[in-house]
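Trainee: The sequence isn't on hand, but the structure is:
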């Protein structure tokens, strides 16, 4: 199976265009207050316009008020929503857009064990390395051998970079890998060489998958 790739936390149209040229499957746009990659709706709309058909635009939130999520949904028409906070199942599905729910793995796998029951409408789960209640995108890795089966496609995040993503793919065999800080020169500023290397390493791991 081909591992999908999501580049998250993009802030510049040129980075979006390069990501698309490299063949990534999804672009993550952050609207979580306090993140160094947080966008205004106007900035998000500008980046959204650079995402072509057949590449998913994902809008990321963390305990944002419903009015803010609704405004982004109306303005950007994202393909997917991604929730990183304590949002309820009812809140996540209330916007009429498929959603990914993030599971914080920094405190162990206990939260992951109940995620499927708590979020039955989730299209996928994203496993990140941060502790519960903390924002993601900080490059924190967790124990990849402790990935649970949640009955949904799994996005693997947390501490991924060109140097280790092939290993992560071989261990976990996730549906998708999600990277932000691991391809940056500074928060929100992607590095073209690291972006290219990340994609190359994922493809190398896919080629080495057992038949």
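Mentor: Right, received. Where do you want to start? These numbers come from a predicted model, not from an experiment. Numbers count the residues shown, from 1 in each chain.
Trainee: From here on, just use CA atoms for contacts and neighbour counts.
Mentor: Noted.
Trainee: Run through the helices of the protein in chain order.
Mentor: Here the chain has its helices, by DSSP state H, at 13-21, 41-48, 66-76, 89-93, 110-118, 165-172, 192-207.
Trainee: Now distance to residue 154 and mean neighbour count too, for these, in TSV please.
Mentor: Shown next, in TSV, are the helices of the chain (distance: least, CA to CA, whole Å; neighbours: other CA atoms under 10 Å):
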stretch	distance to residue 154	mean neighbour count
helix 13-21	21	18
helix 41-48	24	18
helix 66-76	23	15
helix 89-93	18	15
helix 110-118	11	15
helix 165-172	9	19
helix 192-207	15	18
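Trainee: which residues does the residue nearest in space to the middle of the chain contact?
Mentor: In the chain, the centroid-proximal residue (CA atoms, centre = their mean) is residue 178; its distance is 4.6 Å. Going by CA atoms under 8 Å, 6 or more residues apart in numbering, residue 178 touches 5, 6, 7, 8, 155, 156, 157, 158, 160.
Trainee: Ok, residue 9 next?
Mentor: Taking CA under 8 Å, 6+ apart, one finds 28, 29, 30, 37, 38, 137, 180, 188 in contact with residue 9.
Trainee: Put the buried members of these into a PyMOL selection.
Mentor: Entered in PyMOL, the line below selects the buried ones among the contacts of residue 9, by 16 or more other CA atoms under 10 Å:
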select buried, resi 28+29+30+37+38+137+180+188
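Trainee: which of the contacts of residue 9 lies closest to residue 54?
Mentor: Distance to residue 54, by CA to CA, is smallest for residue 28 among those, at 14.3 Å.
Trainee: wait, the closest one sits on residue 10?
Mentor: Yes: in terms of CA atoms under 8 Å, residue 28 counts as a neighbour of residue 10; the distance is 6.7 Å.
Trainee: so what sits against both of the two?
Mentor: Common neighbours of residue 28 and residue 10 (CA under 8 Å, 6+ apart) do not exist.
Trainee: one step back: closest one to residue 127 among the helices of the chain?
Mentor: Here helix 110-118 is closest among the helices of the chain (CA to CA), at 8.2 Å.
Trainee: So which elements touch the closest one?
Mentor: strand 99-104 (3 or more CA pairs under 8 Å, 6 or more residues apart in numbering; DSSP states H and E).
Trainee: Contacts for the strand it packs on, please.
Mentor: Outside strand 99-104, the residues within contact range by CA under 8 Å, 6+ apart are 80-85, 92-93, 111-112, 115, 119, 121-132.
Trainee: one step back: show me the contacts of residue 9 that map onto strands.
Mentor: Under the assignment DSSP state E, the contacts of residue 9 contribute 28, 29, 30 to strands.
Trainee: want to compare, so here's the second one:
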């Protein structure tokens, strides 16, 4: 189970995400739609520079111009790019030519099984899909705090050939149920992990990661308890 904490806006939240066991952090740059989580290039560079080992910094962007996306990726040092835009297959191919070693994740908003037809052409050019919720009332394409029909997401996971990351209104309270139903490759949360200041809440991050990983073991029928030999080895 891969876990990403999105909407990071300060260095201390990166370290806490790492301590809690997250695999990746998301930095929002290149804004076209309403959001309080976008940061400037100077802060992004500082956060990525301080990013602990084994934590992947992900560029989360509304941009669809491969040159502008490439510029941000090069200037800051991202290991993955998450596209929340109407970019084309051709533009992603162009981005891959510039950054062959960067993983590319394409966002789709869950509104019905027919969306699988729109996803299929991208299977050959992306490394993963992320399923999110669209907030038409507030013109938000991510970080909405809204869930969607997880039964649709479950069917999408079964019918596409790329790994699927689940997002959209995930919290420490509902992430286990979401994983149980959808069985995604990973989960991604932002709004549900904030405190009243708009930054990340340490307890919420810990509980989110813990419950996500616990449910993953349950879904996969894996034990979280060490075997007898492992216990003896730890004690010796």
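Mentor: Structure's in. What do you need? Computed from a prediction, not measured in an experiment: that's the story for all the values here.
Trainee: what's the TM-score for these two chains?
Mentor: In this superposition the chains share a TM-score of 0.91, using TM-score structural alignment, normalised by the length of the first structure; 208 aligned residues with a CA RMSD of 1.9 Å.
Trainee: ok so, going back, which one of the contacts of residue 178 of the first structure is nearest to residue 42 of the first structure?
Mentor: residue 8 (17.7 Å).
Trainee: residues contacting the spatially closest residue to that closest one that is not a sequence neighbour?
Mentor: Using CA to CA, 6 or more residues apart in numbering and skipping residues adjacent in sequence, the residue nearest residue 8 of the first structure is residue 28, 4.0 Å away. Contact analysis of residue 28 of the first structure by CA under 8 Å, 6+ apart lists 6, 7, 8, 9, 10, 57, 58, 59, 60.
Trainee: Alignment lookup: residue 28 of the first structure to the second structure.
Mentor: By TM-score structural alignment, residue 28 of the first structure lines up with residue 26 in the second structure.
Trainee: Against residue 140 of the second structure, how distant is its match?
Mentor: Distance of residue 26 of the second structure to residue 140 of the second structure, given as CA to CA, to the nearest Å: 17 Å.
Trainee: Tally up the residues packed near the aligned residue in the first structure for residue 149 of the second structure, please.
Mentor: By TM-score structural alignment, residue 149 of the second structure lines up with residue 143 in the first structure. Residues lying near residue 143 of the first structure (other CA atoms under 10 Å) number 12.
Trainee: Check residue 56 of the second structure too.
Mentor: Count around residue 56 of the second structure with other CA under 10 Å applied: 19.
Trainee: Give the aligned equivalent of it in the first structure.
Mentor: Matched by TM-score structural alignment, residue 56 of the second structure corresponds to residue 56 in the first structure.
Trainee: what would the contacts of residue 28 of the first structure look like in CSV with distance to residue 68 of the first structure?
Mentor: Conversion of those to CSV gives the following (distance: CA to CA, whole Å):
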residue, distance to residue 68 of the first structure
6, 23
7, 23
8, 19
9, 18
10, 19
57, 17
58, 15
59, 11
60, 11
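Trainee: can you tell me which of these are in strands?
Mentor: 6, 7, 8, 57, 58, 59, 60.
Trainee: Provide a ChimeraX selection command restricted to the buried entries of the contacts of residue 28 of the first structure.
Mentor: In ChimeraX syntax, the buried subset of these is picked out as below (16+ other CA under 10 Å):
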select :6,7,8,9,10,57,58,59,60
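Trainee: Going by distance to residue 203 of the first structure, which of the contacts of residue 28 of the first structure wins?
Mentor: For residue 203 of the first structure, the nearest member of the contacts of residue 28 of the first structure is residue 6. The distance, counting by CA to CA, is 13.5 Å.
Trainee: The second structure: which residue goes with that closest one?
Mentor: Checking TM-score structural alignment: residue 6 of the first structure goes with residue 4.
Trainee: Equivalent analysis for residue 199 of the first structure, please.
Mentor: Under TM-score structural alignment, residue 199 of the first structure pairs with residue 209 in the second structure.
Trainee: Just to check, that match is in contact with residue 21?
Mentor: Yes: between residue 209 of the second structure and residue 21 there is a contact under CA under 8 Å: 6.5 Å.
Trainee: residue contacts, the match of residue 56 of the second structure?
Mentor: Counting by CA under 8 Å, 6+ apart, the residues that residue 56 of the first structure touches are 25, 26, 27, 78, 79, 80.
Trainee: count of residues packed around the third one?
Mentor: Meaning residue 27 of the first structure. Residue 27 of the first structure - counted by other CA under 10 Å - has 25 other residues nearby.
Trainee: Based on its surroundings, how many neighbours for residue 109 of the first structure?
Mentor: Residue 109 of the first structure sits with 17 neighbouring residues when counted by other CA under 10 Å.
Trainee: my bad, should have said residue 82 of the second structure
Mentor: 22.
Trainee: Likewise for the one 5 residues further on?
Mentor: A count of nearby residues for residue 87 of the second structure, using other CA under 10 Å, gives 15.
Trainee: and it, what is it in contact with?
Mentor: Residue 87 of the second structure makes contact with 63, 64, 65 under the criterion CA under 8 Å, 6+ apart.
Trainee: Go through the contacts of residue 56 of the first structure and name the one nearest residue 14 of the first structure.
Mentor: Nearest member of those to residue 14 of the first structure, counting by CA to CA, is residue 27, at 12.5 Å.
Trainee: which residues sit in contact with the closest one?
Mentor: 6, 7, 8, 10, 16, 19, 51, 55, 56, 57, 58.
Trainee: Please apply the same query to residue 18 of the second structure.
Mentor: 52, 55.
Trainee: hang on, the earlier thing: between the helices of the first structure, which gets nearest to residue 149 of the first structure?
Mentor: helix 110-118 (8.3 Å).
Trainee: Relative to the second structure, what is the average displacement of the closest one?
Mentor: Superposing on the second structure and averaging over aligned pairs (mean CA distance after the TM-score superposition for the first structure), helix 110-118 of the first structure comes out at 2.3 Å.
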